[in-house]
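Participant: Below are the sequence and a predicted model; questions follow.
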Amino acid sequence: MAVTEPWLSDDVPAPHELALTRPRYRLDPLARDIPAEGRALQRIGPLVPVELPDQVVAWAVTRRDVADTLLTHPDLRKNPRHWKAYRDGLVPETWPLLQIITTPTMLIMDGADHTRLRRPIQQAFTPRRVEALRPRIEEIVRDLLDDLAASTPETVVDLRTAFAFPVPVTVICELYGVDDPAMRRQLAADTAALLSSTTPPDDRMAAQGSIFGTMVRLVTAKRTQPGDDLTTALIAEFDEDRLAEDELIGTLFLMLIAGHETTQNLLSNAIKDLAENHDRLAEVLDHSGGTDPWRGVVEEALRLDAPAATTMFLYAVRDVTVAGVTIREGEPVLIYTAALGRDDEVFDDPDAFRPGRPDAHQHRAFGHGPHHCLGAPLARLEAQIALPALHRRFVITPAEPLAEVERLESLSSNAPARLPVRLAPREADRP
């Protein structure tokens, strides 16, 4: 699954010769081989001028130390008003990810505005509140596994659809207080359409509009009938701080995208990694005493295949020179998160899946700095519950080579589009 015609130039210039006006690599919008693309970019350098769809250009960061510097740099911002090409009208309105990176959420806020929007979520997403979800997540997982147990060993099951998807979408919808199954399915479908690189522009705009419409109806309902849910808690926090209604809706929108898509990809990648590494799975299943080995599985899966391959964008508010490369004022910076997890200057044998790797947690799958993902503890908790429960219950045999299964066609989401497997109960679970 090689990337098609990625190179815009065969030569690899010195860092000081790189410029955004001369992109050296064309990112594959279909994401057919993200690890290979990351390695190719790293061969060019830690900062690479790349071309995205519609001839949008950006600096791609491929090394973790450079990413850490830029993610905490005082002269880099998240607000697209600092993006010169966007200000000048050079970014098409139909550009695939434009809606997400321009919607007014804390994702694109800086300084006091970012803190103002982040604080209510911190109050609603404390470690204690996240840990309190454990019994319900265990119950959700157990019910899904009971459903899977009804399939015969000859039946091909897509674990992405039947397991990796319903775990986080059920959790986030219950957190929100969304009880209607049809509404849950619609939110999931709209999110998938919004993140896909192949969704037609009109359909993408309709998907985002549908999500916002659902969030508006949800907030209206919770104002009338408050409940013991995250939406009600956020309404109270936003009202207390006198924050705008559209900022509340935007926050719910952002948390929906991050709350189920990222975890779905994490579970999908980890299941694939374990299915392709039987010896590693056996070691984890045979582990006794000491630390929980499944924590290591989760961190290694996050490192090896970040659920979001890229993070877009940071913008320079003045010229910034890092690693010998100068990012000019107004230029965008893309963090190639998937490459950071396979940085051979940080991780030994970075392409190998090794649960228990002591430095696996040093990945940047959940970001770094002020915009580190607030939902990371919940994603980790869901994975640490779901993965051991699945693998202790079933022997999982791929129905076709998982390495050859098509990937999600997205510049951001990073996971196989399917997980076709056959399931057989482990001996302990046989009747």
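Facilitator: Okay, I see it. Residues are numbered from 1 along each chain as shown.

Participant: only C-alpha atoms for contact and neighbour calcs from this point on.
Facilitator: Noted.

Participant: Now F347: which helix or strand?
Facilitator: For F347, there is no host helix or strand (DSSP states H and E).

Participant: What's the separation between it and A383?
Facilitator: Using Cα to Cα, to the nearest Å, F347 is found at 23 Å from A383.

Participant: ok, now P53?
Facilitator: Here the distance between P53 and A383 works out to 33 Å (Cα to Cα).

Participant: Could you check which of the two has the larger neighbour count?
Facilitator: A count of neighbours by other Cα atoms under 10 Å puts A383 above the other of P53 and A383, at 26 against 16.

Participant: you'd agree that one is up against L266?
Facilitator: Yes: between A383 and L266 there is a contact under Cα atoms under 8 Å: 7.5 Å.

Participant: quick one: common contacting residues for the two?
Facilitator: In terms of Cα atoms under 8 Å, 6 or more residues apart in numbering, A383 and L266 are both contacted by the residues V298.

Participant: Any idea how many residues pack against the closest residue to L266 other than its chain neighbours?
Facilitator: Distances taken as Cα to Cα, 6 or more residues apart in numbering place P307 nearest to L266, at 5.4 Å, with adjacent residues excluded. Neighbourhood size, P307 [other Cα under 10 Å]: 26.

Participant: again with the one 4 residues further on
Facilitator: Burial of T311 is recorded as 20 neighbouring residues (other Cα under 10 Å).

Participant: Relative to I101, how far out is H82?
Facilitator: 12 Å.

Participant: So between the two, which is more surrounded?
Facilitator: Higher neighbour count among H82 and I101: H82, with 20 against 16, using other Cα under 10 Å.

Participant: Might you report the residue contacts of the more buried one?
Facilitator: Listed by Cα under 8 Å, 6+ apart, the contact set of H82 reads Y315, A316, V317, G330.

Participant: For T251, give me its contacts.
Facilitator: Contacts for T251 (Cα under 8 Å, 6+ apart) come out as T105, M106, L117.

Participant: So which of the residues you listed belong to strands?
Facilitator: Judged by DSSP state E, strands contain none of those.

Participant: most surrounded residue in the residues you listed?
Facilitator: When the contacts of T251 are compared by neighbour count (other Cα under 10 Å), T105 ends up highest, at 24 neighbours.

Participant: Can you give me the distance of that one to L234?
Facilitator: Distance of T105 to L234, given as Cα to Cα: 14 Å.

Participant: Strands of the stretch 1-150 of the chain, residue ranges please.
Facilitator: 25-26, 47-51, 57-61, 76-77 (DSSP state E, counting those that start in this stretch).

Participant: Out of these, which gets nearest to A244?
Facilitator: Of all these, strand 76-77 sits nearest to A244, with 22.2 Å by Cα to Cα.

Participant: ok, the contacts of T251 vs G89, which is closest?
Facilitator: Looking across the contacts of T251 and measuring by Cα to Cα, the closest to G89 is T105, at 21.5 Å.

Participant: putting a second one here so we can go through both:
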Amino acid sequence: MELTLADPEAVVLDPTGADVMGDGKRIREKGGIIPGLLPGGAPVWLVASHKIGRFIFGHPDFSRDPKHWLALKKLPARWPLRRMIEMESMLNAEGADHKRLRRLVTGAFTAQRVEELRPRIKELARNLIAELEAAGPDAVIDLRSTYNFQLPMSVICDLFGLADPTARQQLADNYQLVISNETSEEQGEAANKTLSHVIGTLIREKRQNPGEDLTSALIAARGDEAGGTQGLLSEKELFETIFTILFAGHETTRNFQTNASDLLMQHPDQLALVREGQVSYDRVVDVGMQVESSILSTMCYYATKDVEIVGTGITIRKNEAAVILIAATGRDPEQFGPNADQFDLTREGAKRHLSFGHGAHRCIGAALAQTMAATALEELFTRFDVQPAPGTSEIEPWEPTFSSHVKRRLLVTLTPRTAG
């Protein structure tokens, strides 16, 4: 009998995200794809196979546009994450609209532009390192809320011309509320209002005083409808594009730097390989994103036609949705070998991880995220011996979200290393 989304044993996706790796292993034991349920009982296909996930990402009959999902109406109307699923930005656009929106920001994320930013990223990292050192070797520091937050937030906000530190912190706090499964409907609405205020204020200020930043460039592309100018994007697309990139540009990198810092701290033998020059910090990023991705899942891809998942006996029917469990696909032994769950910096092929996606919607800021993370890790572990803070629990809870895969805190002590 063919497995369908009507299967009575459909798995309810764990809102805490506490055991996504275990969930992924169990899903792969059943063929890599099984029926699941989101809040409200919305049926989806859960994918933990790297091969199937990559297939869906690159298949022309899967779309990011939620108009192709019949079960969308089952999601709670005020579920905070629903806004991310429905927003009008390049995240969910397809075809000509996707190309148009992506083209407007591509120039800010080219390999050449990222190389031009590298000295600034290094300067910011070293300034933050000096602040960490000033706290002293006995200070207990949460790397996730300090260094690993401040660096990517500074870089991405600089790109958009958002200089106000209070506004930057408001973005971080309220983005977290929007994606958390512990956020109430009321808190979610308040968080979205705050985000709308911060981004709306930025747009108004840049309209009055444009600069050499991405917000000003997008406003210029928006055009002046009152003056008869044909704009390249709507007002809503302008807002949603800034909303999306500000979120993805800092949150995923912040969380990955946290995961990678933890991996290096817990695996001194692998850290030694880096410090001895046998492998690079770029390799740390690749293997870290494969073994402990900061992306828990991608929501969602929708079938625009019936698509057979070869080798599984499953057909994803038109207007059904698939959720790719990104973190779990990174530990798929079929792709990464029998020790796929081990942090092994000698592993070849880790770069095929799906943390940046694949296909037309591959992350536009992948090169920038790679550079930020590698620079942040190199500066941190070159300057300090990083150790778990004494007396802290070894079991730090994971963020309760379908979006991110990261521990809530990474409490450490930092001892300056001697030269040589």
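Facilitator: Cool, the structure landed. Everything numeric in this text was worked out from a predicted model, so none of it was measured.

Participant: what's the matching residue for the residue nearest to L266 of the first structure over in the second structure?
Facilitator: Aligning on TM-score structural alignment places P307 of the first structure opposite S294 in the second structure.

Participant: same thing with L285 of the first structure?
Facilitator: Aligned against the second structure by TM-score structural alignment, L285 of the first structure finds its counterpart in R275.

Participant: That match: neighbouring residues, count only.
Facilitator: 14.

Participant: Spatially, and excluding backbone neighbours, which residue is closest to it.
Facilitator: Nearest non-adjacent residue to R275 of the second structure, counting by Cα to Cα, 6+ apart: T382, 7.7 Å away.

Participant: show me the contacts for V105 of the second structure.
Facilitator: Residues near V105 of the second structure by Cα under 8 Å, 6+ apart: L214, L218.

Participant: Kindly recompute the last result at 10 Å.
Facilitator: V105 of the second structure makes contacts with L214, T215, A217, L218, T241, I245, I364, G365, as judged by Cα atoms under 10 Å, 6 or more residues apart in numbering.

Participant: how do the residues you listed look in the first structure, which are kept?
Facilitator: Contacts from the contacts of V105 of the second structure that recur in the first structure, judged by both residues aligned by TM-score structural alignment, their matches' Cα atoms under 10 Å, are L214, A217, L218, T241, I245, I364, G365.

Participant: now, which of these sits nearest I56 of the second structure?
Facilitator: Nearest to I56 of the second structure among those, counting by Cα to Cα, is I364 at 18.5 Å.

Participant: That closest one matches what in the first structure?
Facilitator: Aligned partner of I364 of the second structure by TM-score structural alignment: L374.

Participant: Please name the residues that touch that match.
Facilitator: L374 of the first structure sits next to R118, I121, Q122, F125, T126, M255, A258, G259, F366, G367 when contact means Cα under 10 Å, 6+ apart.

Participant: CSV for these, including distance to D158 of the first structure?
Facilitator: As requested, the contacts of L374 of the first structure are exported to CSV (distance: Cα to Cα, whole Å):
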residue, distance to D158 of the first structure
R118, 36
I121, 34
Q122, 35
F125, 31
T126, 34
M255, 26
A258, 22
G259, 21
F366, 26
G367, 29
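
Participant: check contacts around the residue nearest to A58 of the first structure when sequence neighbours are not counted.
Facilitator: With Cα to Cα, 6+ apart as the criterion, A58 of the first structure has its nearest non-adjacent residue at 5.1 Å, and that residue is P332. Counting by Cα under 10 Å, 6+ apart, P332 of the first structure touches 20, 49, 56-60, 76-78, 80, 82-86, 312-317.

Participant: And P332 of the first structure, what's its match in the second structure?
Facilitator: Under the alignment (TM-score structural alignment), P332 of the first structure maps onto A321 of the second structure.

Participant: H82 of the first structure now?
Facilitator: Counting by TM-score structural alignment, H82 of the first structure lines up with H68 in the second structure.

Participant: repeat for A270 of the first structure
Facilitator: Aligned counterpart of A270 of the first structure in the second structure: A260 (TM-score structural alignment).

Participant: Surely F343 of the second structure is in contact with D262?
Facilitator: No: using Cα atoms under 10 Å, F343 of the second structure makes no contact with D262, being 11.0 Å away.

Participant: Sketch out the strands for the stretch 301-420 of the second structure, chain order is fine.
Facilitator: Using DSSP E, counting those that start in this stretch, the strands of the stretch 301-420 of the second structure run over 307-309, 314-316, 321-324, 384-388, 411-416.

Participant: ok, residues contacting the first one?
Facilitator: Put plainly, it is strand 307-309 of the second structure. So strand 307-309 of the second structure is in contact with I33, I52, F55, I56, H59, D61, F62, I314, T315, I316, R317, K318, going by Cα under 10 Å, 6+ apart.

Participant: Give the full set of residues in contact with the fifth one.
Facilitator: Counting by Cα under 10 Å, 6+ apart, H59 of the second structure makes contact with A303, V307, G359, A360.

Participant: Please point out which of those residues the first structure shares.
Facilitator: Contacts conserved in the first structure for the contacts of H59 of the second structure, using both residues aligned by TM-score structural alignment, their matches' Cα under 10 Å: A303, V307, G359.

Participant: Aligned against the first structure, show me the partner of the second one.
Facilitator: What it means is V307 of the second structure. Checking TM-score structural alignment: V307 of the second structure goes with V320.

Participant: Go through the strands of the stretch 1-150 of the first structure and name the closest to R217 of the first structure.
Facilitator: Between R217 of the first structure and these, the tightest spacing by Cα to Cα is seen for strand 76-77, at 32.4 Å.

Participant: what helices or strands is that closest one leaning on?
Facilitator: Contact partners of strand 76-77 of the first structure among helices and strands, from 3 or more Cα pairs under 10 Å, 6 or more residues apart in numbering; DSSP states H and E: helix 64-71, strand 311-316, strand 332-335.

Participant: ok, average deviation of it from the second structure?
Facilitator: Aligned to the second structure and superposed, strand 76-77 of the first structure gives a mean residue distance of 1.3 Å (mean Cα distance after the TM-score superposition for the first structure).

Participant: neighbouring contacts of that strand?
Facilitator: Contacts with strand 76-77 of the first structure, where a contact means Cα under 10 Å, 6+ apart, come from 69-71, 82-83, 108-111, 313-320, 327, 329-333.

Participant: Narrow the residues you listed to just the buried residues.
Facilitator: 70-71, 82-83, 108-110, 313-317, 320, 327, 329-333 (16 or more other Cα atoms under 10 Å).
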